[in-house]
Every structure is written in C-alpha cells, then in structure tokens.
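**Q** what's the 3D shape of this:
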Amino acid sequence: MVHTPSPSKRSQNSVSPSFQSGKNENAVPTNLITYKGRRIPARIDPDASILRVVEIMAKSFGAPEHHITLALRDENDNLVTQTNIGAKVSSKETLKLVAAPVTEALAVVASLHAANDKPGEAGDPIVLPNNAEVLPPKLALFNLQKYIKEDDFAVEFMLKGGVKLLVDMLEKEGTGALTGNSLAYALQGIRGVMDYDNGWGDLSDAFIDRVIVVLASSSAPNVVRPATVIVRKLMVASPKAHSSGKGKSKAREGDSVNQYGFDRVFTRIVDVGHMVPDDHGGSPAEAVFRPIVKRLEGTRDLELVAQSLALINAALRSAQQEGSKRYSDLITVIEALGTRKYVARLIPSSQNNPVETRIFDFQTRYANVLRYHSLRPVKPQNNPTHERYLDDVWQTGRLDSEDGGGHRASPRPSMQDYQSSGQRTWDGWRRMGLSIDYVEASDPLNETELFRSIGELGLECLHYYAVHEDNFHSVVLEQLARPADRRCPIGKASAECVKVLYDHYKISQSAQRGASHFQPFMLNFPRLHSLVLKFFLRMWQDSESRLDDFERLSYLVRSQVRQTLADEHSKTWLDLEHDFLGADYRNIREGQMEMIDKEDGLLERPAVAALRAKVGHEAYEVMAEQRVICMQQGGWFNTAHVLKSGIDVTTRANPTRPHRFVRLSPNRRQLGWSEYTVRPKEKPAFEQLREKIDLANISEVRVQTGCAVGSRSPDTVSKNSFSIMASPELSLLDLDAIHAAQFAEWVDGLRVLKQEVPMSTQESANYMHILTELALKVRLLDITGDGIEIPQKVTFGTAPKSTDFWFAS
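**A** Okay, here's the model as predicted:
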C-alpha cells in the first residue's frame, strides 16, 4: 500500500534510499511527501484508500495531529482525493501533508469570530484541532477564497456559521470596512458559497447594498470581478428563474436561494444609486449601470468584459422571465447608456474568446426587447415618450398642411423650424401614408390604431427615420406632388420595413431560440430600418410603382434584405449602404430568382412540385426535338473497332476508311451512313449515303463498346464509343463520337426515336436540369414577384346544388 523508510534510517531533511515494506525493502518510491519542512520518499499504491495513505504518512512523520485532521495536497495546493490519487502517483508529483479542508474551515471561522469580536455567537464555540491556530483576518480570508470550492471546506464553513460572519464583515462601513485584497478575498468567498443551495439566507439587503456600491465605485479588477458575479447570481435567483435545474444550481420553492431575483435586486440598485459617484446627472439606476457598461470598453481584461456583459444579460433575462413591471425601466437605462454601441464594438475582436457567447446572449436579449416593444401599444396620452415621438414626426414632416406651411425646408433645419400651430389630425397622418380605411376625418384622433400591427417599435423606427433623414419634409412633399395612385405611403412603407426585418431576424421566436452568429446590424435596428426604408422609397420611384404594386415591391425589399444580410457579420455599414442605396432596380429584380431557392419550404410545396413536373416535361420535349434535329443534320464519326466481347459486327472496321458519316432521314424512320477515306467539303445528303438502317430493326444502343481506328491506345475502350444493336449479340453500326456533346446528342437522340425515357447521358441530364430550374424560376418569379401566395395545399369546395347562381363581377 504505502512503503516508507524505517525510522532508524530516516533523517529530518534527507531522502533515504531504503524502505521498510515488510517484504520488499528496495521498493522504488513513487512520490516525495513533505511535512513542515521534512521530506520522506514513499511508494504509494494508486488503488489504496486515501484515508489510509494519510494515516500512514501521519505516523511516518510522527505528526502530533490526529490523522483525520490532515490531508494531502500537491504543490499547487490541489487536494488529493480518491479520484485523482492515481494520476498523482503516476506523474510522481511531490505531495505535502497539511491540514484537512474541515480543519482549515474551522480555523477560518474561528478567525472570523475573533475579527468580529464575537467569540460566543453563531452557535457552539469553535473547537480547533491540536496545533491549529487562529489566523490573522487577511490570511483567513485568503484561505477562504482559496479553499471555498472544495465541498468539505464549504460545508463545514456554512455549518459553523461562517457565512453570517463573512456577511457581517462585508456590511461594515467606515474605519472597520474591508478594503483592497481583503475585500476581494471576502467577495470571492461569497461567490464560492453561492455555488451551493445553502448559505443564501444570510445575504441581507444591507449586504446587497454594500456589494452594489462596491461594484459601481471600485476600479480594482480583483474586487469588481467577484462583485459582478455575486450581483448576477442574485439577479437570476428567483422562484420563477430557478423552478427547475440540476446539481448545485437546483433550487426548490421555499429555499433561501429563491428569495432574490430581479425585482429585489433592482429595487436595491435604485435605492443605493445615489451613493455612487456620478457626474452625468442620470437616474440612480444609470449611476450603477454606467460603470458596468463602460467596462465593456476594456478589451484587455476579457474576463471582466465577459462578466460585465453577463450581468447585463442576466438582468434583461430575469426581468423578462419574471414578468417584472420594471422591465421597461431597465430597458430605458440600458438604452440611455448606449450599451448596444459598446457591444457592437466588441464584435470584431471577440471571435473564439470568452466574450463571444456573451455577445450571442446579448443579441438574444435585444431581440426580446424588440419583441417587447412591438407588442406594446402606442399610447401618447399615457406615455410622454410616445407623445414626444409623435410630435417630432408631425413637426419634422410639417403634416398640418399640404403645402408644408408655405416655406421651403432648409437642407438640415433645426427643430425650431418645424413648429406648427395646428393639432395632429387624421388628414395630416394620411399625407405621409398613415391611415385607417374605416376612419372618417371628423372622428376623434386615436393614434394607437396607426401603429397597432407593430406597436411602439414601429413608432420608434419611424421617429428615427424622420429626425435623421436630411430632409424628411421634402420626402413627404415629393410624394404629395405625385398623382394619388403613384404616391408611396411613407408610414405604411415604414411599418412594412419593420415587419421585413422582424421576420428576417425571427424576432417572434427570440424567446425559444438563441443567436449562433454575430448580428451587428440588428444591434442598431432603427438605423437599419432607416436604410431599408430609403431602399423601399427608391425602388418605388425607380419601378414607377402604383398603390396596387405595394405587395410586389414589399417582396422585392424582402428578397434584398435576405440577400444582403445573409452574411452580415462580414460586412460594414459602408457595404450595407452600397447594397441598399447603390444597387440598380433591374439587377435587384433579377436577383430575386436566386432567392426563390432559399424560400422556406417553397420548392417543396405540392403546387410547386406539380409546376416543376410540368416544366420538366416541357424541357424534355425541347431537348428531344433538339437531339433529333442534330441527327437530321448528320455528323462525322470515327470508325470504331469493337473491343467488348460477345458482340458480333455486321460491318468490320476498315482502317483505310477511318471516317463514317451518319444522317437521320427526313421522315425519321431510317439512318443512312457511309465510310470515307477523306472527309468531303460538303456533308453528304441522305440519298448519297449507301448504307441504310431501319429504326425498327434497332433493339438498343450500347455505349462504350470499342475504340477509334488508328487510336494511340488500341486496347482501351473509348468513353465516346457506342454500337447500334440489332440484338444483344449483333451490332449494326459501331461509332466513336468526336466529343462528349456529339455522343450525348446521338445516344439520347436514338433513345428518343425509340421512345425510351429518360435520356441516359449526364450531359443531357445537366441540360434538362438547367432548363427545368430556369423555367420554374421564371414562372415563380411571375407569381411571387406580384405578391401572390402559393398555397401549401389546394382544396376544392363542394359543388353547387343547382344552377341557380351567378358569378360576381
């Protein structure tokens, strides 16, 4: 099991070569064991019990402690357990005999008692093992963060009330407050405790306040990292967020771990935000989140960047999952701090590092935010932001009169230039394409109805376009100057562009699916919408569209969006502007054909499958006629030797006449052919050919049967050779085509004349595929380009019971 030197041969600082093993005193040592400056070589059985190994080593060293209070660690202070002892022995690592995790935990708890001046509190008095000492507070905290990940240490620490003592130390302020490395060690200890279900009950509101203040005000990375993780874990620790799980993270109703969550933590953030230094004059929540967001700029410390972004993600996720009423407040804070801008800047340098998955998660969180905005109705009477957005759009477009107030807009006017004297009306919104068919001009204005299909997301995107477009008023006037049926409804087009992007990013499914690649343009959704809307208006003008063409043009925009954003992670905004603002209408229209293949399930629908079969038959008819026409024009071949066994030839190859000319008769019933020594200048007419073969006598066409007369490889079968067979054993004519195209024309042409389907050569199959796909796409382009929906399944109603009916006009 374990062999160690006999006491008589052992000195305090030497490694003895002899061993007392009972049977083998010359056993080779596997490991060097140290204890308080002394060393002993030992041979350890890798299958031995770790408790027995520790017991023997304690006796070998004559340790005064009981062996149950000791343990083995490697030079990196990793605990030797039953699981890893085999690896430690095989790698011959130096091990040290030290205090066991339980002993270390008792020493730490006793030290925290002494530091808090509460030796008699937190349950029974702490009884330390022999020779165990109370440690200085800083060293105790160092050992705490060092060993808290070990189960034995953590369990004993929590059972002896260590968490309550640690929380009390962290809650102290003023002269007794922890600072520097001591504060970092204490926070690391709390971070380790939170990996377990127990111990959370001692985390009071005062403790949470202290951690939040430290998180927002400290600049030391070793302090900020654990504080960030603690707040993140508190954010997600709610009954709704932890209703299921496994292992350490599993929590049940009634457990202390369930008593936190977003609402409680965000309330603490708002309450203590005034304690955080902030020169920007924002809300208390902004004061706390501002330094967290700013840390996204520090790309040198990727771990801190990843943890900061993980905290933001956790807040957004927990607020949504809990259905918190303060979810909108959090979104306002995140948007006010420009978080999306910082995340977008991280993307180019975040591939294959810890930040990458956090960015993917943030993209999912932002998609959920967009979905939340799309479901919230526009209520200007209750929401000051909605009222301001609507008023900005109204003033910027000067919608109170058709002539825009009688004065021209400056290239980049200020908001003061947009002041109008009139109230918002239905007629004014209709001038920019926001209207409801069933509403009369005299009806009370209800602007909620204008954005019912896209909610406040549609209003936000329209507002962004209106205030960022160089001359939004001129865009409105340009449409008003056109005939009524040729005006592009700007408001309707804006809503349609929102829906196109909404569908492209599958935002409605954001709660069920996560992002798997970078989507930098989605992170600036309003700007992307503005670009797509400009593209829509330009296509409307270039195509000279009418109101009836709106759906067709919407499909065109949808196709361009899908094609342009297919690989957005590899593009810049300049690339995007070129694709949307620099592309020609005709080229975009042609590009729709390529997008048809990518339509989800379109080509698999029964109606399209039937259309494919129809155009495939038409393509076959075209190819068949082409093959027969080629045969009627005639062709020159090489005279061929038959190399395949089992074939008798009617006419043997004559080396002095290496050329054969073959032509199909005008009535398509006979083949005429002759042999020539030299090709004549003109192709022989059918009547000039001496030999005739009735097609009725041809049984099959067998390919790759021989080689050309005079070939450099007379024993190698040519790929372009074929024989016209009268029976399985008798050949009527043996030919070697000049090239593969001629081979396909004649072999498949003969199959067509024999009414054998399908054509057999690969070249004909490729042509058939090209013709079929091209015809199919042209037909589909005529349908989908006009916005006609192709049904998944066509159903037929019941027949009328009588003839007493008429068709509506």
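
**Q** From here on, just use CA atoms for contacts and neighbour counts.
**A** Will do.

**Q** Now do the contacts for the residue minimising distance to the centre of the chain.
**A** The residue lying closest to the centre of the chain (CA atoms, centre = their mean) is S516, at 1.6 Å. S516 makes contact with F360 under the criterion CA atoms under 8 Å, 6 or more residues apart in numbering.

**Q** And it, how far from Q351?
**A** Distance, S516 to Q351, using CA to CA, to the nearest Å: 12 Å.

**Q** circling back: what secondary structure category should be reported for the residue nearest to the centre of the chain?
**A** coil (DSSP: H, G, I helix; E, B strand; the rest coil).

**Q** One more, so I can put them side by side:
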Amino acid sequence: MATTSAPFSIERRHILHPNNNPPAPPPKDPMPSSTAPIPSHPPPTYTYSLPQPPDTTAPTMDQSSIPSLLARLASDEDASRKMAVFKLQSSINDPSFADVFIASGGLIILRRLIMTTGGNTLAYALQSLSRLLEVDMGWDVFEGNAAGDLVERVVELVVRGQLVNILRGAMGVLVALVSHGQNGEGEGGRPGHGMLYGFRALKPAVAVYPQFFEHVIAQLQSADHALCSNALMLVNALIRDAVASSDGKTGGGEEWSKFIKRLQDLGLIKAVYNLMQSSALQDLAHPLLEFQGLTKVLLRKWREVKVDLERPEHRRALKGLHLASAPDRYLATAALASPVMKVQEEEAAGKKGSKRHNPEKWRRLGFETESPAQEFDQAGFLGMMDLTDYVRKNEDGFQKLLLEQSSLPLDERCPVARASLAVTMILYEHFEVDQAMENEDARGYRVLDAETPNDRLFRPLLLQWSRLHTAGLHAFFRMWKATGAEREDFEKVYELVRILIEQVVGQAGRTKDVLEVEDDLQEYDLVRLRELQMGLLELSFEDQWGPHLYQIREELKQEALQFVKEQRIRCLLQGSWFPKPQSSHNRQESQPQSSKRRLYQPWRFAKLSHNRRYLHYADFPTQLDHDPGLDVLPEKVDLSTISSVVSNVSAPNGESPERSETASISTSTSTTLNHASPNPNSSKSAKPTTKITIYSYADPASQPDSQPNGEAKEEPILTLYPENHSLASEWLDGLLMLLNQAPITAETNKLVSMVSEYGMKIRLLNVRVDAVYNGPKEGDGKVPSREGLDEDYWYEV
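**A** Down below sits the predicted model:
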C-alpha cells in the first residue's frame, strides 16, 4: 500500500497557490496509510473556516486547470497525487469538465491510479471513476484488452477487504458497470467495441475470486450505511441483470434461478430482512425498496415457469414428494385397514417382475387427480417450490399427517397439496406480486422524499415467504379440523385462511418479528375470525347490494320482532311467581269481586290464559313446588280494560334501554327508569325494588272522586314484583306486545337485534360468489302457445 510522504497542510501550500482560491481540505483518513509524524507548525488559518468536503454537485475547478491537474495526477509524489485526485472527485461529475478531462487523456492516468495506488489515493480515484460513470461518461476505460484487468482489480479490492472508503468506491464502480448493461447500451448497443457489461463483465474476475459474492453480502451487515447501500445496490443490479438476461430464453431460464439460489444460500434474505427492520431505513430506503420490488419480480417469474415433467428438475421434485410421503408405510397401513387392499397387494406380489402401483399415488398427497403436473397451472413452479420446501423441512410431520388423513373417510381428508397451492396463491395476491415494480417504485420514491419514510411501503415479511407459507398451511390444517370441513367445503376454508392472512400479516408493522406473526397465525381465535368474515361479507354486500340489504334487514327485523313477541307471550302463558312485599302504607288493590281486606300472603302467581284475553293470578302463603293451573287462580284481569302499564325496570350493568319514552296508541304505556336493580335472591326480609303496575279506567258513575268533566280516572288493578331483571323484561314487554305496543327494555331489544343479525348472516352465508343474476333460464317468461286448444276447459275448486 502506498504511503503519504507529507501531510496535507504542507501539500496544500504547493498546489493551491496558482489559483489563489483555497479549497476545502481533504477529509482525515479513517485509517491513516502513513505513519509520518504530524508537523508541529499549525496549518493555515483558512483550514478551520472552510466547510466540510465540498458539494460534489458543484465543481470547484475550471477547465483551464485540467493540464496542471493531470500533471499532478501523473506525479511520482504520493502527496501530490492524493491532493489532485481528491480535487478531481469533486469536479468530475460536471459533464463539461469531464469531457475535457477525457479528451486530455485523463482516463489513462485515472486507470493507472486505480491499478497501482492504495490508501486514500485509491479511494479518491475509485470515487472519481464512479462519479464519472454516473454521468454516463468514461466507459472507454472498459474497452480493449486491459478492461478485464481493471475489472479484476476492482473485484480484488472487494474481496481483499480494504478500507471502508475503498470498498465504497469499488462497489460504486461495479454498480455502474453492471447496471449499464440494463439501459440499452452494453454489448448490443455499441457494436465493434468489444465491450461487456452486466454480470458478463464480472464473470472472468469472479472466476478468479469465487468468494466475491460472499464478501458483497457480508458488507450488508456493515455499520457504514453508505457502504451497506452500495453493496445492496450491487446485489440489486446483479439480480436485475440475471433476470433480464434470461428473458426470451427457453427452458424457463435455469441460470438465473441457480444464481438467485446461490445468493440466498449465502444469507442474502436474512441480511436484507434485518436491514428492512432496522433503524437505518432512512439511509437505505431506495435500495431496500428496489430489492423488495425485485423480490416480487422473482416470485412472478417463478410462477410463470410451467411445471413440465419433461424437465429433469421438475420430475425430480415430484419424485421427492412421493418418496418423502413414505409410500411403503402407507401401503402397509392401508392393507391392514382394508381387506380388499390386502388382497390386491398379495396378488401384485405374486406376479413376478410386477411393481406395486398405488391407485391413489398422488390423490393421497392431496392432489385432485393422478396427473399432478396440470394442477400447478395456476401457481406454476412457485407452487411446487413452496410445497417441496414445506415437505423437506417438515418431513416427519408430513408423513404423520398423511397417515392420520388415511384413517378418515375420503370426503373428510384435508387435501394437503391442494391446500399448499391455495396458500401460495393467497400470499401471492396478498403481497400484490403482479403489481408493476416501476409504478411501485415511483409511488415509493415520492413518499420517500419526505424526511421520514412511510413504514407501510416496506414489507419485510415478503422476504419470509417460505415461513409464511408454512405457517399459513398449518393454519389451514387447523381450521379444516376445527370446522369439521369436508372436501366440498374447501373454498370456505380457503376464504377463512385468506382473511386470516390479511388480518395478521396485513396488519403487522414493519418491525414485527416473523416469530410473532407465526404465533398469531396459529393462535388466532376462530370465533373472532368468523366474526371478521361476516363483517367483511356485510361490507362487501353493502357496497354492491345496499338497497336490497336494507330491505332485507327491515324484513328480518319485523320477523325477529314477531319471534321475540311470541317468546315473551309464551313466558306469560307459562306463568311466574312474584314475591309480595309487606308494607303498612300499601294501598288496598281494587277488586271487583270482593271489597274485604285479605290476610297478607307473600307470594303471587300470575299466568296468561290460553286464549290470551285474561291475566289470571292468585296469592299464596308459600311458593308451591308446581305451578298452579288456571282453575286455582280465581282473580283475573281482562286485557281489554288495561289502560297503561307502568314499571321502574332498569337496565342491568348501567346500560340504558333503547326506548324510554311513553308509548301511546290505543292504550298508554309509560316506564320510569331508576338506578335500582332487583336482587335475584329476594325473600320476605328483602323488599323487591322492581315492580310492574297495571292500570285500568274506573267507572266515572261509581267513583265519587271522579274528575269534574266526567272522564274516567286510572287506578291500579294489579302490581307484580319481579325477582330479577330478565323476569321483569319478559313480563313488561310481554304485556306491552299483547297490547300491540313496542318493547321498551334493553334486553328485549338486544334479543330482537341478535335474532335479526343472525338471520342476515345466515342469508349471507348462503350467497355464493358466483351467484350472480345471468338472466332468466331458457323458456322462462314465455307465453305458452294455445295451438290445439279449445274453450272446453274448467277450473276445479
């Protein structure tokens, strides 16, 4: 490695005086390449007043200084070269300056510096070349026989693990070199020059240094964000070039697939996944978003590869699935379970040279037919990759699952292979893999212009495709078993799994670990999932069939109201016991049959007559073991004489009833809502706090205190004290419904809503996705012909 012979402060005084315009000093080396002592004299005062290294977008040197700059670059003095190339990197990205620099032979000198120097001089030279290539100039440096040596030198610098600033520059040069072949230039764009771009230009050098890719991916874990960004951009360029070079080739492009697998085996996915979840997102946003888009391109490309049994790797994959399923163990178990299978096995074994053939070789794995290749039409080779990867990593569980399924009837077996392909397509649609990467990048770049990147743009879980597929497949098995599904219910389970992945994976934040997502997929409550499914179904149908659903809801509400009315009235028909509190201030109830004061009896039994016209009741000293019949209930109230029903029924747990106003149609009904709540275990010593009072109009002629205008006055004819809120709700709303009034308690209204909602859900579940109106059936709506008919007909009544 070259060393500096003099510090920067001395070198500046020799090379900056010609222009009398002192520039910014070069930055201090992270790891100095020289051990020369620092002089004791202080540097010039302008050194501390100038800003940090100059802005690279504005050149600090004019074209007239290029001859002297080239002379210093070609100098044998390392300090002079270092300062000159430092100034060059801040000016070379000006096209006018770069054009004069190239015309003056600067590329030859810059190439010589890269090939022979080290330390910061080499770092500045690499940075200069990288910035020159960024403005699409200087590509002639890769022409001729010596181009391979330059590429090999840059690859060597990456492999040797040089200083961080050297690695940054080397990565930048390689990024420009690989990406240049993707812009329509390259070998096909400039004939006659013998220039290679893309990964083809790196192949000879990588053959010399086969550990190149390992070192590139290792830099993704670097603490230097700029180096990490350059390394990721190089990986993106290599992947893009590999995919682009395979387009138009037959056979599905085996080379690109092998190359991607090689990068994945080196830990690429894990490294990028960690970066996407790290706090360095702001500095790495653009290359990370590009890698995410390239991942979608790869998934789409794998799906487009058709499964073909003529291709050896596809045939080997299917054979591996068959062998991993332990077919011999399955045949032995099936023979023991089925006498017919046992006879077939013995007959097959008795034939010399015959091979046992299981008629369910592929169907027992979950395929629908014995030709599995055609079942990969939708998921393509991506579906086969997911299935084989699951079987390879869970071989024991796969075999146990097949043995467990073999003991079930055919219709109740979970089709493992079909479920795997279904989960693949669920993930494919969830991550919007078919979305154009260019549009996604453009939208992402607009958002990334802000100070804080939008976390929702980054989907690190996309990089955990294999683990998500396995977790989703296990969730499919769990739901199949929990719901008791059969073969015809496959689409319903598929829809549940789709909603589950949308809920768990879709709602997961950028920093949520994949382990938590896997646990959520396995532990998500099935009841909650069904509620979510019904909510989504309702929203979906609401958008499309809003007016129709509104009409159905109204119909179902009326049906539910009639259902609850009948239930409440049946409670009255059954009868109930009510305690009677003893009070000296209790007024004597008006009794038409007798006006004598009765002895206190603590229990009252009330019951509605079968014709629903009278309410019978009687008082008892004790609560009987059995409910008395109507024949032992002498007192009765004619429902047609009831004027109003008043109650202080309150809602439980502080809830407010949906209706609290006074209802008045043919009879008036009022309710007073108090905060008192009845005690279910009330006894003689505990006075009930809830009561229902039935009023009737008194005869004005027989009442001396009647109103002056002759109107009848209301008086209580029956008071009931329910022991709990449910009993009070049943009797109060039951009486109101008998009088054609609307229910007023929260419990009854909640029951009405629940019944109507269940009715709506049942109707929605009966609607299939393909149940659209396709017009009348053939023959419907046509008037039949009367040809051959006469008037000799009659109606049979």
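
**Q** which SS class is L556 of structure 2?
**A** With three-state DSSP as the criterion, L556 of structure 2 reads helix.

**Q** Quick one: neighbours of it, just the number.
**A** Counted with other CA atoms under 10 Å, residues neighbouring L556 of structure 2 total 20.

**Q** who are the neighbours in contact with it?
**A** Counted by CA under 8 Å, 6+ apart, L556 of structure 2 has contacts S756, G759, M760.

**Q** Among these, which one sits closest to S9 of structure 2?
**A** Closest approach between these and S9 of structure 2, by CA to CA: M760, at 84.4 Å.

**Q** Trace I426 of structure 2 over to structure 1, please.
**A** Counting by TM-score structural alignment, I426 of structure 2 lines up with V500 in structure 1.

**Q** rewinding a little: most neighbours of all the contacts of L556 of structure 2, which one?
**A** Each of the contacts of L556 of structure 2 was scored by neighbours using other CA under 10 Å; the highest score is S756's, at 23 neighbours.

**Q** these two touch, right, it and F563?
**A** No. Here S756 of structure 2 lies out of contact with F563, judged by CA atoms under 8 Å, at a distance of 9.9 Å.

**Q** any idea how far S706 of structure 2 is from D699 of structure 2?
**A** From D699 of structure 2 to S706 of structure 2 the distance is 9 Å (CA to CA).

**Q** Please apply the same query to M479 of structure 2.
**A** 72 Å.

**Q** With P460 of structure 2 instead?
**A** Distance, P460 of structure 2 to S706 of structure 2, by CA to CA: 84 Å.

**Q** neighbour-wise, which of the two wins?
**A** Ranked by neighbour count (other CA under 10 Å), P460 of structure 2 and S706 place P460 first, with 24 against 16.

**Q** which one in structure 1 is aligned with that one?
**A** Using TM-score structural alignment, P460 of structure 2 pairs with P520 in structure 1.

**Q** Assign a three-state SS to its match, would you?
**A** Assigned by three-state DSSP, the conformation of P520 of structure 1 is coil.

**Q** got the contact list for it?
**A** Going by CA under 8 Å, 6+ apart, P520 of structure 1 touches A344, I347, E568, H569.

**Q** Could you pull out the helices in the stretch 301-450 of structure 1 for me?
**A** Counting by DSSP state H, counting those that start in this stretch, the stretch 301-450 of structure 1 has helices at residues 302-321, 327-336, 339-346, 354-375, 384-397, 426-430.

**Q** Check the mean deviation of the last one from structure 2.
**A** Taken over the aligned residues, the distance from helix 426-430 of structure 1 to structure 2 averages 3.1 Å (mean CA distance after the TM-score superposition for structure 1).

**Q** Tell me how far the equivalent of A237 of structure 2 over in structure 1 lies from V108 of structure 1.
**A** For A237 of structure 2, the aligned position in structure 1 is A314, judged by TM-score structural alignment. Using CA to CA, A314 of structure 1 is found at 32 Å from V108 of structure 1.

**Q** between these two, which one's more packed in?
**A** Counted by other CA under 10 Å, A314 of structure 1 and V108 do not tie: V108 has more neighbours, with 26 against 23.

**Q** what's the spacing between the equivalent of the more buried one over in structure 2 and V135 of structure 2?
**A** Mapped onto structure 2 by TM-score structural alignment, V108 of structure 1 lines up with L69. Using CA to CA, we find L69 of structure 2 at a distance of 20 Å from V135 of structure 2.

**Q** what's the answer for L457 of structure 2, then?
**A** 29 Å.

**Q** higher neighbour count, those two?
**A** Higher neighbour count among L457 of structure 2 and V135: L457, with 17 against 13, using other CA under 10 Å.

**Q** Report the contact partners of the more buried one.
**A** L289, G444 are the contacts of L457 of structure 2 under CA under 8 Å, 6+ apart.

**Q** how much space between it and V752 of structure 2?
**A** 45 Å.

**Q** next one: E635 of structure 2
**A** Counting by CA to CA, the gap from E635 of structure 2 to V752 of structure 2 is 33 Å.

**Q** Likewise for V178 of structure 2?
**A** Distance of V178 of structure 2 to V752 of structure 2, computed by CA to CA: 69 Å.

**Q** what does W302 of structure 2 give?
**A** For W302 of structure 2, the distance to V752 of structure 2 - CA to CA - is 53 Å.

**Q** and what of L150 of structure 2?
**A** On the measure of CA to CA, L150 of structure 2 and V752 of structure 2 end up 82 Å apart.

**Q** Between those two, which has more neighbouring residues?
**A** V752 (22 against 18).
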